[in-house]
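Asker: Sequence and predicted structure below; questions after.
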Amino acid sequence: MTIGIVIVAAGRGERAGSSQDGPKQYRRIGGKPVIAHTLERFLTWPRSGPIVVVIHPDDETLFAEATGRLPGADRLVTAFGGETRQRSVHEGLRTLSASEATHVMIHDAARPFVDHGILDRVAQALDEGQEGVLPAIPVTDTLKRGGSDGLVYETVPRSGLYAAQTPQSFLLSAIRVAHEKAAALRREDFTDDASIAEWAGLPVTLVEGSVDNVKLTVKRDIDMADEKLSSRALPDVRTGNGYDVHQLEPGDGVTLCGVFIPHDFKLSGHSDADVAMHALTDALLATCGAGDIGDHFPPSDMQWRGAASRIFLDHAARIVRERGGAIMNADISLIAEAPKIAPHRQKMRETLAEVLGIAVDRCSVKATTNEKMGFVGRREGIAAIATATVVYRGDAA
């Protein structure tokens, strides 16, 4: 069984504020668009199959901006929605049917607080052979039926009543047939996909939803969601360390932090052997668990023979940015008896700042000797220790 996902995001959200604010699924809560929060829940769920996002034709740029930095965004397929939610879902189902998906979860983009627990419960019901699954929560408020005159006509018993949520999930072929039947009969009065399934005779099983899985409908909902996320969000500050060492051999100079320094020796290595940039590359990769320099630029690959190490550092910085990180500080300690580093320190800092795309005052280069002890003291090699500080946004890698 492969569970495909259809995210409905083509609405205009008129009740969520003025048109100048844009569709509600692209409003920012907790520092990023509503739809980004929603998609992250599915992109990080282990059982997610193909993901189709149904958007409005006018929102292509908004969607690209909202999802461009999401890890796994390359998995997203878009389809254009119709004038109603029902038509949009139909388009999403048609697009998903071209994939390997056998089942589908249909979810509203404006429900950003769906969690993996709900998805697991829905999937378990599908595993057990249910054709339709509806997450829902029991109605707890007392319900009244009123008339046009503003008077209460009766109290409605709440026993057995539930508030429907999404994702509503089905056997893909069955719900698509139901939607096509409704479209052929021009029935567009259904309020959700479960009601279409009921009308078509498909059994729908209730599973436990969540009180947190709310739909953002009006501006107040969005403001409250933003307040909720902003108040609980802690800065995601990560520190990575890196260490590298290269042997010295007779030559005409060494390259450290991208700066060539004339010397009676050179550093031996597959690339230009810039120990400082190598150590800093590892430090940056460590902040997002992206392995080390050897994983990305193996010494066995001849294309990197003699390569400038700024290529490696630029690659690591790009990975950090793609995963939502902002490089805050880079600190390098060089351990060498010679050559003298002080005359070149400013140029080194400027080079690091240029490669990393940060201010010079966020780049530090220091040097010390090894007091003539060990291989460094014997002038057999140069070592470097690097520390990188990166702040990641929200639920980044």
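Answerer: Yes, it's here. All figures in this text were calculated on a predicted structure; none of them were measured in a lab.
Asker: drop to CA atoms for contacts and neighbour counts, all remaining ones
Answerer: OK.
Asker: quick one: the strands in the stretch 51-200 of the chain?
Answerer: 76-80, 103-108, 132-138, 143-146, 152-156, 162-164, 168-171 (DSSP state E, counting those that start in this stretch).
Asker: contacting residues around the first one?
Answerer: In other words, strand 76-80. 10, 50-57, 88, 91-92, 95 (CA atoms under 8 Å, 6 or more residues apart in numbering).
Asker: wait, residue 206 sits on residue 133?
Answerer: Yes - the pair residue 206 and residue 133 qualifies as a contact (CA atoms under 8 Å) at a distance of 6.0 Å.
Asker: Out of the strands of the stretch 51-200 of the chain, flag the one nearest residue 215.
Answerer: With CA to CA as the criterion, residue 215 lies closest to strand 103-108 of the strands of the stretch 51-200 of the chain, at 7.7 Å.
Asker: packing partners for that closest one?
Answerer: strand 3-9, strand 168-171, helix 172-184 (3 or more CA pairs under 8 Å, 6 or more residues apart in numbering; DSSP states H and E).
Asker: Can you tell me what sits against the shortest one?
Answerer: The contact list for strand 168-171, computed with CA under 8 Å, 6+ apart, reads 102-107, 122, 126, 130-135, 193-194.
Asker: A further structure is provided below for comparison with the first:
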Amino acid sequence: MSVAALIVAAGRGSRAGEGIPKQYRLLGEMPVLARTLSTFLAHPGINHTVVVIHPDDRALYEGAIAVLPVPSATLLPCVHGGATRQDSVRSGLEALTGLNPELVLVHDAARPFPGPDLIDRAIGASGRWGAAVPGTVVTDTIKVIGERSEVISTPDRSTLRAVQTPQAFRFPLLLDAHRRAAAAGLHAFTDDGALAEWAGLPVHVFEGAAGNIKLTHPADFQEADRRSKGNTMAYLTRLGTGFDVHAFGAGDHVWLGGIKVPHDRGVLAHSDGDVILHALTDAILGALADGDIGTHFPPSDPQWRGASSDRFLAHAVERVAKRGGIVDHLDATLLCEKPRLGPHREAMRQRIAGITGLRLDQVSLKATTTEKLGFTGRSEGIAAQAAATIRLPEVNA
């Protein structure tokens, strides 16, 4: 399958403060654009990469690609963008027509930490659905407000996702949608997923990555700079553990590791009762010395009734990021007689990696019975224990 990456780097980035456009500013010793490009150029599933730049930025672009570790034959000549992001993306798509790739991934240059696993998921999702965008769980309460800042409504967070890039499409579908929008005189779409929706395409959401941050404001650069210098900063390693248990009750499934697993029982719980995600959440919070899951999501609060536990785990990872830290490894063990973990292990690992922004090899899942002993042995309930290893900057310890 032929896959092209289209990197949008034609913006001015005025909200990032004064100076050169943000995609050319340095993170450590490498421009933002070079960091972004290096991930796509190194990915074995990407056959061609084209960058769309502002006509005035040729010298900045040449300087950025000059620092790439290894020149890549998959990097095509850059293309000049237009007056809007939508125009710039269409210019890049038109430049790819001669190659006619099957899939195209559109990514913002100002997201320098996409990660190879996220690119894998983008390729897989677009190949399956035709139009797909990465999204992360929304953990904050969102309010819709009116002209006088009054609250109009409060959307259900379980139905919300914060959308990122790379957004992935079958190439002919996205090219046709862009051409139709331009012919209709529409040029203000800031998101290719929204343009695809306008064109009548069903757009699916796949798992994004918490670490795939977009550099928009000066504070974003401070956080990204800390990440880019991760190999030279002094870190303290911390280990946290977590444990969770729920009794079985009436039902036909249980949630484990973010996956709905068919079972002849359900669990008694205030939220969805996912013991694996609950234990992992507590392990991360424990490593932070930041309370436990009940501290952040008290069961007395009705808003958490039936809540999806991926929100809890994503929140714990965000707490690490806000401290300038890094999650290194997650390990969980399921304790029960049934259901069996084996048939679902890899799907759970992928789901947890997606929620946390980790690589698959940083997520371990195991299972054990208790030899018919205790409440798990009598099939009265289910339990999980977990460990999390994180690193925090020494100055924040």
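Answerer: Done, it's in. As the structure is a prediction and not an experimental result, all values here were calculated from the model.
Asker: Now do the helices in the second structure.
Answerer: Under the criterion DSSP state H, helices of the second structure are mapped to 32-42, 58-66, 85-95, 116-129, 171-183, 192-198, 218-228, 275-288, 293-296, 310-322, 345-356, 374-377.
Asker: ok now the helix or strand containing residue 364 of the first structure, how far from the chain's centre?
Answerer: In this structure, residue 364 of the first structure sits in strand 363-368 according to DSSP states H and E. Relative to its chain's centre, strand 363-368 of the first structure lies at 34 Å (CA atoms, centre = their mean, to the nearest Å).
Asker: That strand corresponds to what range in the second structure?
Answerer: Counting by TM-score structural alignment, strand 363-368 of the first structure pairs with no residue of the second structure.
Asker: which parts of stretch 133-143 of the second structure are buried?
Answerer: 133, 134, 135, 136, 137, 138, 139 (16 or more other CA atoms under 10 Å).
Asker: and if you look at stretch 11-23 of the first structure?
Answerer: For stretch 11-23 of the first structure, the neighbour count (16+ other CA under 10 Å) marks 11, 13, 16, 17, 22, 23 as buried.
Asker: okay if I get the residues you listed as TSV plus distance to residue 284 of the first structure?
Answerer: Formatted as TSV, those follow (distance: CA to CA, whole Å):
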residue	distance to residue 284 of the first structure
11	40
13	41
16	40
17	41
22	36
23	36
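Asker: Most widely separated two among those residues?
Answerer: Pairwise distances across the buried residues of stretch 11-23 of the first structure peak at 13.2 Å for 11 and 17 (criterion: CA to CA).
Asker: Turn the buried residues of stretch 133-143 of the second structure into JSON lines, including distance to residue 286 of the second structure.
Answerer: Shown next, in JSON lines, are these (distance: CA to CA, whole Å):
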{"residue": "133", "distance to residue 286 of the second structure": "33"}
{"residue": "134", "distance to residue 286 of the second structure": "29"}
{"residue": "135", "distance to residue 286 of the second structure": "27"}
{"residue": "136", "distance to residue 286 of the second structure": "23"}
{"residue": "137", "distance to residue 286 of the second structure": "22"}
{"residue": "138", "distance to residue 286 of the second structure": "22"}
{"residue": "139", "distance to residue 286 of the second structure": "19"}
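Asker: Return the member of the residues you listed nearest to residue 259 of the second structure.
Answerer: So of these, ranked by how close each gets to residue 259 of the second structure (CA to CA), first place is residue 137, at 15.0 Å.
Asker: show me what contacts the closest one?
Answerer: 158, 160, 161, 162, 310, 311, 314, 355.
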